[in-house]
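Participant: A structural model of the following input is requested.
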Amino acid sequence: MAGQSFPPAKKNYFWGRISRDDSELELKRGGFTEGKFLLRESISTPGNYVISIVHNNKVHHYSIERQPDGKVMIADGKRFSGPVELLEHHRKTLDGFLTKPTVECRRPTGQSPIYYREVTTLMLDKELFAAAQRKGLTGAKLADALGPQRALFIKEVSRNLHTKMSWFHGQIDRDEAGRRINMSGHKDGKFLVRQRDDPSSFALTISHQMGSKHYRVDKDMRAHTFCIEAGPKFDNLMLLIDHYYNRTDGLLCKLTEACKAPGFEQVEQVYAGLDDNAFYSSIGDMNLNSTLTNGVSPTRPLQPIGNNPWESGARARPPRPTEPPKIDMRNLIDLDEPETEAPPIPFPRSNNNFKDNLQDIYDTVPRDEDTFNLRREQISLSDTLGSGNFGAVMKGNYKRPDGGIIPVAVKTLKQGPESAVQSSEILKEAKVMAGLKHRHIVRMIGVCKGSDMMLVLELAPLGPLNRYLKDHPSMPVQSILEIMYQVAKGMEYLESVNFIHRDLAARNVLLMDEKFAKISDFGMSKALGMDNEYYKAEAAGKWPLKWYAPECIYYFKFDSKSDVWSYGVTLWEALSYGAKPYKGKKGAEILRMIEDGDRMDKPQQCAPGVYNIMQKCWIYQKEERPTFKEIVTLMYKYRQ
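Facilitator: I've put the predicted structure just below:
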């Protein structure tokens, strides 16, 4: 047909409707190559496209806009029948581009392009075909609906597609929506959509800071658009949800995870019920124009599991880079131990009731503004427990307003030209810890702002796990496994509140007694969920590389799955009785070892099943690593 454009989905460099950040991440896999490119559909304006291309080790994005006559063009460029034709033109001539698109960034085998957060192009094709059958379309009308008129038909079908999404809970009231969010576990950005009594409106319920916030979603019955209060308007709820995954736009936080509706597993079978090869074969037998399925290859679909298939384990996982990005190791300080330790303090061995008694004491400390800001006369110092980046860590006592004395650990700030910056950092750590409430996370008592800045914490009498194990090589393996089960529980809590530690290691696991541990040192921690789906550091620093996952080292990106990698190293340390990981190896050697698929050997006293957990934590592709919730389940059977 004259003027007919080539379907983008026939090209394996077309990724569908993915975000700018995701496109940059894919282009970085395997290292930047001049002219490496991919094509994606605009998230904000369906029908428009974007070419993302590498030039001089940076990713540049060219917007391709749909014109009134159906053709497409970049700003001040020539018009073409479609984005593929435009790309082919720029392969031969720059014509406004900084570099020619010469190296295709291809989707992994079996991965269909993504259209909506829970819908691949392949899934959408099935929905369109089923809708056409329900309307009784045959012959030329069917060919038009699934071919030249495809964009209009998608718009029509998508108006009710939300009813098949994991996040749509039907007609429930406000209280029930809050209860379902609470039952599934609060996490900033977890959400659901419900039908209100008024058929012209819906409601979006979001988890934020352990509570539920409700937003009214109005539907313009005449224009068939949806919006939240005075926010932007969308043709369907699918687009609205996609938008708020990428922008807050007035919400308390971005959407991060769907709260799945009860019985959603049955809905999944709607998509899984028809064999894909049979599906495309049946269409092919109709001798329709080849564009009616937008050229999607007959590959295995991504099954919806209630999350974005782009970010969840549902997507076809890309292979790890065969040629990792080039990094300058001079910019990464390879630290065996980020903190230097003072000579061991002979902590008294605790009796069986010590931990419980101490917990009772700390439970009586009120949490308010007065107790957060402590006075210097309330703090007395004694032994030095260690020293680190900020200064010394001292043993001491805190005198409460009622006269009671509580044993504490005090992190003091070194005096010097950088004290002001360090004071700011230590205050950040204090505020972070003040919001964390879990029995396996060190509690913060408060901050003392005097001539010396002090961070006052609960005292863990037996000190760091790695040091204790070196001094007590006869500690039973079962006790170590119980400790590491508790660490997994603490990290599960951090994961549930969308918080990353970034420095999980045996040195930062403190012992209350031989059977009770707490996670400490949140100086490098970051809270997620307000603006980002992961934390990205601006540059490398004094980082403990031996505990870091590949994506942290290569891309400076951190999330709960990178903490999972660190947990695997910490578990290895614990069962090696405080031995240093990768002993004798430096940063470049460790990276080469990881890239080659080699991992640290099983510790001598480690059960095969526990070593298998370590290996799961060290899977190169982070999407395939277990969550901390799964690790807790795996570790449970090995605890004492």
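
Participant: hey, let's count contacts and neighbours off CA atoms from now on
Facilitator: Fine.

Participant: tell me what the strand or helix carrying Glu429 is packed against?
Facilitator: Secondary structure assignment for Glu429, by DSSP states H and E: helix 419-434. If contacts are counted by 3 or more CA pairs under 8 Å, 6 or more residues apart in numbering; DSSP states H and E, helix 419-434 sits against strand 444-449, strand 453-458.

Participant: just the ones you listed: most buried one?
Facilitator: Sort the helices and strands packed on helix 419-434 by mean neighbour count, taking mean count of other CA atoms under 10 Å, and strand 453-458 sits at the top with a mean of 25.

Participant: okay, the helices and strands packed on helix 419-434 in CSV with distance to Gln486 next?
Facilitator: Listed next are the helices and strands packed on helix 419-434 as CSV, based on distance: least, CA to CA, whole Å:
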stretch, distance to Gln486
strand 444-449, 19
strand 453-458, 17
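
Participant: for comparison, sequence B:
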Amino acid sequence: MNQSQGDEICWYHPNITREEGEKLLWEDPRKINGLFIVRDSVSSPSDYVLSVLFESQVNNYQIRRHQEDAFFSLNESVKFHGLENLIEYYKENPLSDDGLVLTEYIEGSLPPHETRRSGSTNLLHRATDVGNFTVVTALLQSGYPGYDAKNQDGKTAAHLAAINGENDILRELIHHQVNVNLRDATGVTPLHYACKYNKPDTVRLLITLGKANIQARNTDNNEVPLHVAASEGHLDVVKELLSLSAPLYPRTKKGLVPAQIARIKGHTECAEFLESYEVPTPKVTRNEFYHGTLDRQEAEEKIKQYNPISGVFLVRYSDRNGLDILTLYHEKIWRFLIKQQGDFLVIDDGPLLNSLEHLVEYYSTICDGLPTVLTFPIPPPPKPDAPPISTLKKQKTVKPKLRVPMPTETFRNDAPSSNISQNIAFKVDLNLVGLYDNNLESKEDNLIEPDRLKMGTLIGEGEFASVFEGALVDRNGEEVKVAIKTLRNEQLESSRENFRKEAKVMINLNHHCIVKLLGICIGPPLQMIQELVPLGSILQYIDMHPNEINPNFEFQIWAAQIACGMHYLEENRFVHRDLAARNILLSTKYQAKISDFGLSRALSTDKEYYSSLRGGRWPLKWYAPESCKVGHFDHKSDVWSFGITIWEMYSFGASPYGDMKGGEAIALIDKGERLSQPEACPDHIYKKMLQCWTLDSSERPTFKELAEFFKSDPEYINVKELIPEVNLG
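Facilitator: Have a look, this model is predicted:
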């Protein structure tokens, strides 16, 4: 069957059952592997099914729809804008092991216009674009098909009306129930365009009458309408959005909030308005939903008592995570960590919110990543236990002052995603600069009295400190095993600065893949008290247990966890500068933790890198060329070190570059040579190492990409089923 260019996406067969689709494929005379159709999903009305003939069997793949627009994925994997783009991708990238090989299709019809990224210009588009209200009205009243059809740029009539500020036409479109939340080929909605072209009346019309998503994200950069208005300096639109309850601190992929974008673009009046804007007091109160300390099972039991109804929720404190958790029911029970960033609270990539009350009120009006809005709070018992002190502290509402990076040669547009600490000056929990001046009044929570420590055996030696196993006596008189890092007396003056810097980095880090600093004891001697990681470094473990390690299991678990921890550091704008296998510790066989932050540095608010010209005893064999030569350190130089670290693992503890000195290794790299592939290392892992070692740092993968790569590796994708306690991030 010849398939012309005009019919290249006519593979859609509406209103047929699974049995009818399979019969259609079986009876086709071509009988070729990869023959396919796309049909409607019977079990999920908004989804589709890809049916493929392979080895005389028909395999069915669920195509899941995401958001309110044409975003689709197979098995919750990569999302594609447009059903046609998903099919084209899998035609070019077959998954032969799964029988997903797409070759030819049985001719049907074009997929629905609302499932496609783009289409063609129709009469409704033309009439709307020239503002011909009479023609638009006549078309709509005549039942003209395809109100939501997209033109060649992916724009609907609603997009065109919003761009031109044609409010009468837009009102008529909304009256005929067009979808004002569809995205064009660039990934933006009509509301984005109304903000871009300074149409405050159109903005209000879209939100109040059209129910436009005020937090719709640009699919390329995560900009929401408030970002767009701030970027253009349209103060009236900014005020309109805020009056309609737009959150003040949404974040782009680079972690920027609208006020910062306005500053960068030179819109001073707009920036000052956003910086001084007072977030309204929430109408909800904590005693409606907050249960204090509650374990997972107890929370789920409370949810189940409510039938359960979609939208039923509560917020609890988890001793295990040290965080508040939103527990929500919608078809199943969902759990969302409520993380703290500075003085703000945040769920995933949602906006930064001032308090738990603000967070609950926000998600009561918009899903924004949740499966449904919060509708029915489960109240705590009449006399709930007081929540932990740490929780009470972090809920206070503090209006931060913004410090915005101005455009300079060092402000890079390709900056990695980061949280708001990139640009907002938050209160530091422990001002270690004054630590040695006995200025202790504001540091009580982080200081540990010497008489609460019991020193044990020596378990490690560093450049300027010794590490002992010991015990910390808690407030209840119980002993907790800890590691005590002690600055040696002979190193007191020369190394105190390095010790101080390491403590300053670690004190605010809280992640399951990073060794936790519990506190400081100013002694004498000066000591850092850290969680005890009992199995030592992965180098030690490999050396002691070489026959108990499966490279396709343990090494990939560790690699995923290291990448996950480094992604956390990247989000919090820290470069490690000493990532190596010797500094990766194991708390269990299946939990790796990053340690030794003696060389780590926090990036300043206006730079994406740290520059050091002082040199010193640097681990050159682990360093990227730009670090060795010009002292340039950023997240991508840490990625180079990550590649060396996993090479050490797959080499079962071999020293990189053998007996070469650091300078000799650098010369080797300059010639284009790289470490050879370890015998135990699979080809696809070594390929990823080589990507980490590209000279152009912009071509190296991000830690987020590395974490996803190792977590989704088919060699151990079912690790959670085999070892339930494994936490890959």
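
Participant: what's the TM-score for these two chains?
Facilitator: Here the superposed chains carry a TM-score of 0.48, computed using TM-score structural alignment, normalised by the length of the first structure; 349 aligned residues with a CA RMSD of 4.3 Å.

Participant: hang on, the earlier thing: what angle separates the helix holding Glu429 of the first structure from strand 453-458?
Facilitator: On the basis of axes from the mean of the first three to the mean of the last three CA atoms, to 10 degrees, helix 419-434 of the first structure is oriented at 20 degrees to strand 453-458.

Participant: angle of helix 419-434 of the first structure against strand 444-449?
Facilitator: 160 degrees.

Participant: List the buried residues for helix 419-434 of the first structure?
Facilitator: Across helix 419-434 of the first structure, burial judged by 16 or more other CA atoms under 10 Å covers 422-423, 426-430, 432-434.

Participant: Tally up the residues packed near Arg171 of the second structure, please.
Facilitator: Neighbours of Arg171 of the second structure under the rule other CA atoms under 10 Å: 19.

Participant: That one and Leu205 of the second structure, how far apart?
Facilitator: 7 Å (CA to CA, to the nearest Å).

Participant: do the same with Ala471 of the second structure
Facilitator: Distance of Ala471 of the second structure to Leu205 of the second structure, given as CA to CA: 63 Å.

Participant: what do you get for Trp558 of the second structure?
Facilitator: Taken as CA to CA, the span from Trp558 of the second structure to Leu205 of the second structure is 52 Å.

Participant: How about Glu469 of the second structure?
Facilitator: With CA to CA as the criterion, Glu469 of the second structure and Leu205 of the second structure are 65 Å apart.

Participant: what does Glu272 of the second structure give?
Facilitator: Remark: distance between Glu272 of the second structure and Leu205 of the second structure (CA to CA) = 27 Å.

Participant: Which of the two has more residues huddled nearby?
Facilitator: Neighbours were counted for Glu272 of the second structure and for Leu205 using other CA under 10 Å; Leu205 has more, 20 against 15.

Participant: Does anything pack onto the helix or strand hosting the more buried one? Which helices or strands?
Facilitator: According to DSSP H and E, Leu205 of the second structure maps onto helix 200-208. Applying 3+ CA pairs under 8 Å, 6+ apart, we find helix 200-208 of the second structure packed against helix 167-175, helix 190-196, helix 235-243.

Participant: Those helices: which one's closest to Gln62 of the second structure?
Facilitator: helix 190-196 (29.7 Å; CA to CA).

Participant: Output the contacting helices and strands for the closest one.
Facilitator: helix 157-164, helix 200-208, helix 225-232.

Participant: give me that answer again for 6 Å
Facilitator: Judged by 3 or more CA pairs under 6 Å, 6 or more residues apart in numbering; DSSP states H and E, helix 190-196 of the second structure is in contact with helix 157-164, helix 225-232.
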